[in-house]
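Asker: Structure here, sequence nowhere to be found:
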């Protein structure tokens, strides 16, 4: 069957939509959650910097000072030996913005600016983010759509015997089967004030 000139753009558009659907389906399968496949108890994570599902203030982004926000941790469940914090952007294929592990279980607050200000809890280590640096990298999405930034906190039944600077991939194997509880805090940011 020969294709006429009118059907060629239609077929091309159909193939483009089909491939976009395949990419979106693949992205949905990777949630970025280290507890995937497990059923941990729930933790309630809060912040004095922003409310859940609210806009992240500019000072915590690449458009501001790039400070790490305040993260408030709950009392841990019995058996907790450490907390793990992972901040990523699921709208950017799980771009990792911040990892902190071996947070002592008696920690109730990671203060604003802790990453750059040397104010992490004693014994905690920062992992490598997606720009290949240890520490916090604030939201910096391309305009115009808002991106969601998910702060996941895991209560672990062990401390991780890992050096500072580990990646999320490195942590995935180390935490498997050791997550007691998980909590999430989500913030949104759009460049240009949205």
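Answerer: Perfect, I can see it now. This one's a predicted model, so the numbers in the text were calculated from it and none came from an experiment.
Asker: switch to C-alpha atoms for all contacts and neighbour counts from now on
Answerer: OK.
Asker: Can you give me the buried ones in the longest helix anywhere in the chain?
Answerer: In the chain, assigned by DSSP state H, the helix with the most residues is helix 7-29. By neighbour count on 16 or more other Cα atoms under 10 Å, the buried set for helix 7-29 is residue 27.
Asker: Following element in sequence after that helix, please.
Answerer: Where DSSP states H and E defines the elements, the next helix or strand beyond helix 7-29 is strand 41-42.
Asker: just so I have it, where are all the helices in this structure?
Answerer: Counting by DSSP H, the helices of the chain are 7-29, 114-117, 168-175.
Asker: Output those in CSV, with distance to residue 79 appended to each entry.
Answerer: Conversion of the helices of the chain to CSV gives the following (distance: least, Cα to Cα, whole Å):
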stretch, distance to residue 79
helix 7-29, 31
helix 114-117, 26
helix 168-175, 15
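Asker: do you know which of the ones you listed lies nearest residue 77?
Answerer: helix 168-175 (16.4 Å; Cα to Cα).
Asker: Just the buried residues of that closest one, please?
Answerer: 168, 171, 175.
Asker: now for the helices of the chain, which one comes closest to residue 186?
Answerer: Closest approach to residue 186 among the helices of the chain (Cα to Cα): helix 7-29, 17.3 Å.
Asker: dropping in the other structure now:
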């Protein structure tokens, strides 16, 4: 690998800080607040992924085109939910990156098929991820911890087209009322 440029280093730092902020914000951890926010749980599954098992090569850069995996989710009734967001990231500290952010999914939706990133649900949006691509950027690191997190939100993610990733992630964190996660431990 070549040397990192200043902008690449700054981008990685921004992604790590954003991921930390999203984690703390969604978990209800606040440095200035003593009240924790209660976050309901969403059960996330997939016909192709198993929690804590390897990410199948079809959903990685190892087997082009590396499409987004099918996902399903369920929870207790969430009458306050106004939209759903999905964030796929690599949580390995040395290689953290965001691979997919799909937001403003209709709250009645409970699953997405394989390659939903190429044909996203009506009225949804996809963020430009760490690598600069809008949509699903197939993971490449064989040792990553790839997390597919589903968030139920109290509102829509209201951003202008092309909004920066940190802004979109913050809006997701600020509106989260429920979440669930499916984690692949590396690429098969």
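Answerer: In hand now; what should we look at? Values in this document were obtained by computation on a predicted structure and should not be read as measured data.
Asker: tm score of chain vs chain?
Answerer: Here the TM-score for the pair of chains, by TM-score structural alignment, normalised by the length of the second structure, is 0.76; 160 aligned residues with a Cα RMSD of 2.3 Å.
Asker: Can you tell me which of the helices of the first structure is nearest to residue 130 of the first structure?
Answerer: Of all these, it is helix 168-175 that lies closest to residue 130 of the first structure, at 9.2 Å by Cα to Cα.
Asker: Check the mean deviation of the closest one from the second structure.
Answerer: Here the mean offset of helix 168-175 of the first structure against the second structure after fitting is 2.4 Å, by mean Cα distance after the TM-score superposition for the first structure.
Asker: Which other helices and strands does that helix contact?
Answerer: Taking 3 or more Cα pairs under 8 Å, 6 or more residues apart in numbering; DSSP states H and E as contact, there are no helices or strands that helix 168-175 of the first structure lies on.
Asker: centre of the chain versus it, how much separation?
Answerer: 14 Å (Cα atoms, centre = their mean, to the nearest Å).
Asker: and if you look at stretch 53-64 of the first structure?
Answerer: From the chain centre to the centre of stretch 53-64 of the first structure is a distance of 15 Å (Cα atoms, centre = their mean).
Asker: Stretch 102-109 of the second structure now?
Answerer: With Cα atoms, centre = their mean, you get 13 Å for stretch 102-109 of the second structure.
Asker: Residue range in the first structure corresponding to it, please.
Answerer: Here stretch 102-109 of the second structure aligns to the first structure at residues 100-107, judged by TM-score structural alignment.
Asker: got the buried residues for the matching stretch?
Answerer: 100, 101, 102, 103, 104, 105, 107.
Asker: likewise stretch 184-194 of the first structure?
Answerer: 184, 185, 186, 187, 188, 189, 190, 191.
Asker: Excluding chain neighbours, what is closest to the aligned residue in the second structure for the first one?
Answerer: Structural correspondence for residue 184 of the first structure with respect to the second structure (TM-score structural alignment): residue 181. Sequence neighbours aside, residue 149 is the residue nearest to residue 181 of the second structure in space, at 4.3 Å (criterion: Cα to Cα, 6 or more residues apart in numbering).
Asker: ok now do whichever residue in the first structure pairs up with that neighbour, which residues does it touch?
Answerer: Alignment note (TM-score structural alignment): residue 149 of the second structure maps to residue 152 of the first structure. Residue 152 of the first structure makes contacts with 33, 85, 86, 87, 182, 183, 184, 185, as judged by Cα atoms under 8 Å, 6 or more residues apart in numbering.
Asker: can the buried residues of helix 168-175 of the first structure go into a markdown table with extra columns for distance to residue 42 of the first structure?
Answerer: Formatted as a markdown table, those follow (distance: Cα to Cα, whole Å):
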| residue | distance to residue 42 of the first structure |
| --- | --- |
| 168 | 21 |
| 171 | 20 |
| 175 | 17 |
